[in-house]
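**Q** Next come a sequence and a model predicted from it.
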Amino acid sequence: MKYHHLVLLCFALISIFCTKSAYSKVTVLNQAGEPIKRTIHFTVKKSLQLKCESDEIGNITWEKGGKSVEKLDELKGRYELKDNKTILIFKNLKDSDVGNYTCAVNNNGNKIAHYTVSLHTATSSKWGVRVSKNSNVVEGEKLTIKCEIRGDLTLNWLYKNTTSGDNYTTIPDEKGRVKLKDYYDEERKVNVTGGLLIIEEVDMGDRGEYICIGKSADGQQYNMTSTVRIKDKYAALWPFLGICAEVFVLCAIIFIYEKKRNKTELEESDTDQSPEQKNTPDHGKETNLRHRQ
């Protein structure tokens, strides 16, 4: 019986421990004390307060894009940490404050729990992803399309060849010519995974529509299309050759016309003599004979 009670006690302790671990969490509250699911919108030049609550015991730290807010130069003088850093207050908010902010609980140097919220401005809430609507590139050159995002989004790319009329295909394709690379967003201080679409040497088959699709954790989806036009690398040569041909033809016409005109004038000068001019020497001889007589 003693062992039986001991086993039950062990199961009870394990159950309590597991229950605590299952329900231990970090919650971020807004200024009204309401939990923030994932996203909060703010107004520029206003203030904002975030509060971190956790079932775990440890030191609270606030990060933006993986970097401590205390080490960000753009936030210097515009934020305040209160109540053992559980409260983060923003002052004189700017557009550059958009980004992902994480409340983390640390114990003995280890991050044991965390929660991330995305801050957006009132205007940035109108879009999630953004690319240039039109991209023009010369055949053989490098094509780069950058997909900007707002919020914590997972990116995917689709492509459709508008000439052939094929359906949309996922990028990168099997040929491996199209590559997706990450880039660092200087404004929001975050890495954007797969945000750059790169083709080293484009050809005519690469023209079409490229769609950047961003999907959030709560199921919201954003997309924007960039239409790519490929120019023939000899496109600038054809007009030049056409102009040269026109100049050559014009010069040839002028040369032929002038040659014919000079020939006609020469012939007219040889045949155009009046009868008076031809008899003038005979009258002179007759006059001289009369004087001699």
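**A** That came through fine.
**Q** Please make it C-alpha for all contacts and neighbour counts, starting now.
**A** Noted.
**Q** Give me the distance between Ser274 and Thr280.
**A** Ser274 is 11 Å from Thr280, where distance means CA to CA, to the nearest Å.
**Q** actually Tyr222, not the one I typed
**A** From Tyr222 over to Thr280 the distance is 105 Å, taken as CA to CA.
**Q** Flag every buried residue along the helix or strand where Ile256 lies.
**A** Per DSSP states H and E: Ile256 is located in helix 237-271. Using 16 or more other CA atoms under 10 Å as the test for burial, helix 237-271 gives no buried residues.
**Q** ok now that helix, how far from the chain's centre?
**A** 54 Å (CA atoms, centre = their mean, to the nearest Å).
**Q** any idea which helix or strand comes after that helix?
**A** Assignment by DSSP H and E places the next element after helix 237-271 at helix 275-292.
**Q** show me the residues around the residue nearest the centre of the chain that make contact.
**A** Central residue of the chain (CA atoms, centre = their mean): Lys146, 2.7 Å from the mean position. Applying CA atoms under 8 Å, 6 or more residues apart in numbering, we find Lys146 in contact with Val131, Ser132, Gly195, Leu196, Leu197.
**Q** out of these, which are buried?
**A** Buried members of the contacts of Lys146, counted by 16+ other CA under 10 Å: Val131, Gly195, Leu196, Leu197.
**Q** got another, please set it beside the one above:
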Amino acid sequence: MARASFCLPLALAYLFLASVVPSYAQNEETDQPELLYDVRANFTLRCELPNDNSLAYVWTKNDTNVVDIWDLKDRYKLEHGGAEFIVPRSVEDDFGNYTCGLSGTEAVQRWAVRGRAFTKLPANTNVVEGQKLKLQCKVVGKPYPRVVWTFSNASEGENASDVRALLGERVTLRRSAQGVEDGELLLDAVLRSDAGLYSCAAPVGAAGAANVATTTLRVKDMYAALWPFLGICAEVFVLCAIILVYEKRRTKPDLDDSDTDNHDQKKS
């Protein structure tokens, strides 16, 4: 009976903790909204904490006072008595977790500042059949997301599908030198059927549709460079044959005239 009376409060305590923890996580996520900014554009954080006593505003990035961050030195400005934090002409490394607080108080307002991801690919890519294909999806906007590759065979009018689903084990996706997950696409021994549209995209976020970059892959015949050479050789051969025939025809009358002169001299 004593054990039962001990277990009952313990069970109630577990139920209480289970009900509190999800609520705490949800509140913490709500208190830190995500702000997406475009690289090389301005972004502004507005502190909305009540400040009836005109206390000094304290701004931090990744738990460090912005005054002590070398990358932000002379690049940010404070407006409206310090309640607005403005970064003109932002850069990629401006992403991070920002907070606003009031000096001498524990009140804090948080933001998760992230750069909007833009992907880049060359407009056209050419490769010779049988050679290795290497495509790098460049991304502007940190933190770099894991990109998604799709392929569409334009000649057959297929809809874009995941490259792994269409090309199978022949395709390899790996981390690019820039640091983008799956940012590099490798394809060994390219086939003529691999020609088409290759796209890399940043994942869709709450701010709108994903940014997609596309390149048109053209696969050249492995003998494409040989045909012009053979054509040049054929032209040279025909030209030489024409010159040879012309020289023979021009030399024969000269020989005939020489024989006639010799015969007349013998008669005389």
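**A** Received, thanks. Values in this document were obtained by computation on a predicted structure and should not be read as measured data.
**Q** which secondary structure elements does the helix holding Ile256 of structure 1 contact?
**A** For helix 237-271 of structure 1, there is no helix or strand it packs on, judged by 3 or more CA pairs under 8 Å, 6 or more residues apart in numbering; DSSP states H and E.
**Q** List the buried residues of the one helix or strand Lys20 of structure 1 maps to.
**A** Using DSSP H and E, Lys20 of structure 1 sits within helix 2-23. Within helix 2-23 of structure 1, no residue counts as buried by 16+ other CA under 10 Å.
**Q** Tell me which of Tyr222 and Thr280 of structure 1 has more neighbours.
**A** Tyr222 (16 against 10; other CA atoms under 10 Å).
**Q** So the equivalent of that one over in structure 2 versus Val140 of structure 2, what's the distance?
**A** When structure 2 is aligned by TM-score structural alignment, Tyr222 of structure 1 is paired with Asn211. Separation of Asn211 of structure 2 from Val140 of structure 2 (CA to CA) stands at 11 Å.
**Q** and if you look at Leu185 of structure 2?
**A** Using CA to CA, Leu185 of structure 2 is found at 18 Å from Val140 of structure 2.
**Q** Then Glu247 of structure 2?
**A** Glu247 of structure 2 is 69 Å from Val140 of structure 2, by CA to CA.
**Q** ditto for Gly115 of structure 2
**A** Gly115 of structure 2 is 8 Å from Val140 of structure 2, by CA to CA.
**Q** neighbour-wise, which of the two wins?
**A** Neighbours per residue, other CA under 10 Å: of Gly115 of structure 2 and Val140, the larger number sits with Gly115, 22 against 16.
**Q** Spell out which helix or strand contains the counterpart of the more buried one in structure 1, please.
**A** Aligned against structure 1 by TM-score structural alignment, Gly115 of structure 2 finds its counterpart in Leu119. Counting by DSSP H and E, the element that carries Leu119 of structure 1 is strand 110-121.
**Q** Which elements pack onto the next helix or strand after that strand?
**A** Counting by DSSP H and E, the next helix or strand C-terminal to strand 110-121 of structure 1 is strand 129-130. In terms of contacts (3+ CA pairs under 8 Å, 6+ apart), strand 129-130 of structure 1 is packed against strand 148-149, strand 208-216, strand 221-231.
**Q** Make a markdown table out of these and add distance to Cys103 of structure 1.
**A** Output for these, formatted as a markdown table (distance: least, CA to CA, whole Å):
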| stretch | distance to Cys103 of structure 1 |
| --- | --- |
| strand 148-149 | 22 |
| strand 208-216 | 19 |
| strand 221-231 | 25 |
